[in-house]
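**Q** need the 3D shape of this:
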Amino acid sequence: MTGYLTTHVLDTARGCPAEGLTIELYRIDGDTRSKLKTLVTNDDGRTDEQILPAEEFAPGEYELIFYAGSYLDATGTPPEDPRFLDVIPIRFGMSEPSHYHVPLLLSPFGYSTYRGS
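**A** Modelled structure (predicted):
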């Protein structure tokens, strides 16, 4: 099996996919954090391509940064100063060459994630 990484962002407050949410992927190597790419979710709350496709996959520690505040602003969610959730980092490890799916369930005041399928 070949490894790759995907995500899916759902806006649980509005009951729909989170379209237009910016996501950054970083590789973590000790104290070094290297940005690999920036993607934006489509109308289904997914990225148009795999976040980390098979040809770029390598086991290790990674971080996804979800720009929730900008997304919430764009959807007309009433702003706070500062916003309770603005930037959501999720750091995780990939230890074997398989499909890793890191979804985000988002609302203005909470979020959850898990290793999906």
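**Q** switch to C-alpha atoms for all contacts and neighbour counts from now on
**A** Noted.
**Q** contacts for the strand or helix carrying Thr38?
**A** Applying DSSP states H and E as the criterion places Thr38 in strand 32-40. The contact list for strand 32-40 (C-alpha atoms under 8 Å, 6 or more residues apart in numbering) reads 19-28, 47, 51.
**Q** one more, so I can put them side by side:
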Amino acid sequence: MEGKLTTHVLDLSKGLPAKEIKIDLWRLGDQEERSLIKTVFTNGDGRVDSPLLRGEEMNPGEYELVFHVGEYLSQEPLNAAAQLPFLNKVPIRFGIGSQEEHYHVPLLVAPGGYSTYRGS
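**A** Here you go, the predicted structure:
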């Protein structure tokens, strides 16, 4: 079985997928130095169009997804007046231990908080 890394973003305040969220995928080194692997955007379903990593790209190690939610959340009238958003960039660090597993890292976001879990 070929492993893959996927993600999606749901807006809990609307109960809808979050569209056009910028997401950066970073690989972390032994000294926590970061290497940018790619930048993607969510589609109309709050997902990215293809896996972030798959197969041989799934090198075991520590990774970080950075979800740029500030601009998305500021589109709402209640949040637009804020000079500095409470949430701007949401980083999620996680480990990949196998090239053969599916790692799904969803983000559930609202103006006042967020949650994540290892999905399927």
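**Q** TM-score for this pair?
**A** Once the chains are laid over each other, their TM-score by TM-score structural alignment, normalised by the length of the first structure reads 0.93; 117 aligned residues with a C-alpha RMSD of 1.3 Å.
**Q** that older thread, select from the contacts of strand 32-40 of the first structure every entry located in strands.
**A** Using DSSP state E, 22-28 are the members of these that sit in strands.
**Q** now distance to Arg83 of the first structure too, for the residues you listed, in a markdown table please.
**A** Formatted as a markdown table, those follow (distance: C-alpha to C-alpha, whole Å):
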| residue | distance to Arg83 of the first structure |
| --- | --- |
| Thr22 | 17 |
| Ile23 | 18 |
| Glu24 | 20 |
| Leu25 | 22 |
| Tyr26 | 24 |
| Arg27 | 27 |
| Ile28 | 27 |
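**Q** how many residues are close by Tyr26 of the first structure?
**A** Look at Tyr26 of the first structure: counted by other C-alpha atoms under 10 Å, it has 18 neighbours.
**Q** please apply the same query to the one 10 residues further on.
**A** Here the count is done by other C-alpha under 10 Å, and Leu36 of the first structure has 13 residues near it.
**Q** how about Tyr72 of the second structure, what does it touch?
**A** 18, 20-21.
**Q** if we go to 7 Å?
**A** Neighbour list for Tyr72 of the second structure: Ile21 [criterion: C-alpha atoms under 7 Å, 6 or more residues apart in numbering].
**Q** make sure it is indeed in a helix.
**A** Yes. Assigned with DSSP: H, G, I helix; E, B strand; the rest coil, Tyr72 of the second structure falls within a helix.
**Q** how near is it to Tyr103 of the second structure?
**A** With distances taken as C-alpha to C-alpha, to the nearest Å, Tyr72 of the second structure is found 25 Å from Tyr103 of the second structure.
**Q** next, count neighbours for the residue nearest to Ser74 of the second structure when sequence neighbours are not counted.
**A** Nearest residue to Ser74 of the second structure, sequence neighbours excluded (C-alpha to C-alpha, 6 or more residues apart in numbering): Ala80, at 4.6 Å. Using other C-alpha under 10 Å, Ala80 of the second structure has 14 other residues around it.
**Q** and the next helix or strand past the strand holding Thr38 of the first structure?
**A** Heading C-terminal from strand 32-40 of the first structure (DSSP H and E), you reach strand 60-67.
**Q** tell me the angle that following strand makes with strand 22-29.
**A** Inter-element angle recorded for strand 60-67 of the first structure and strand 22-29: 160 degrees (by axes from the mean of the first three to the mean of the last three C-alpha atoms, to 10 degrees).
**Q** show me what contacts the counterpart of Asn42 of the first structure in the second structure?
**A** Using TM-score structural alignment, the partner of Asn42 of the first structure in the second structure is Asn43. Contact analysis of Asn43 of the second structure by C-alpha under 7 Å, 6+ apart lists 19-20, 49.
**Q** cool, thanks, talk later.
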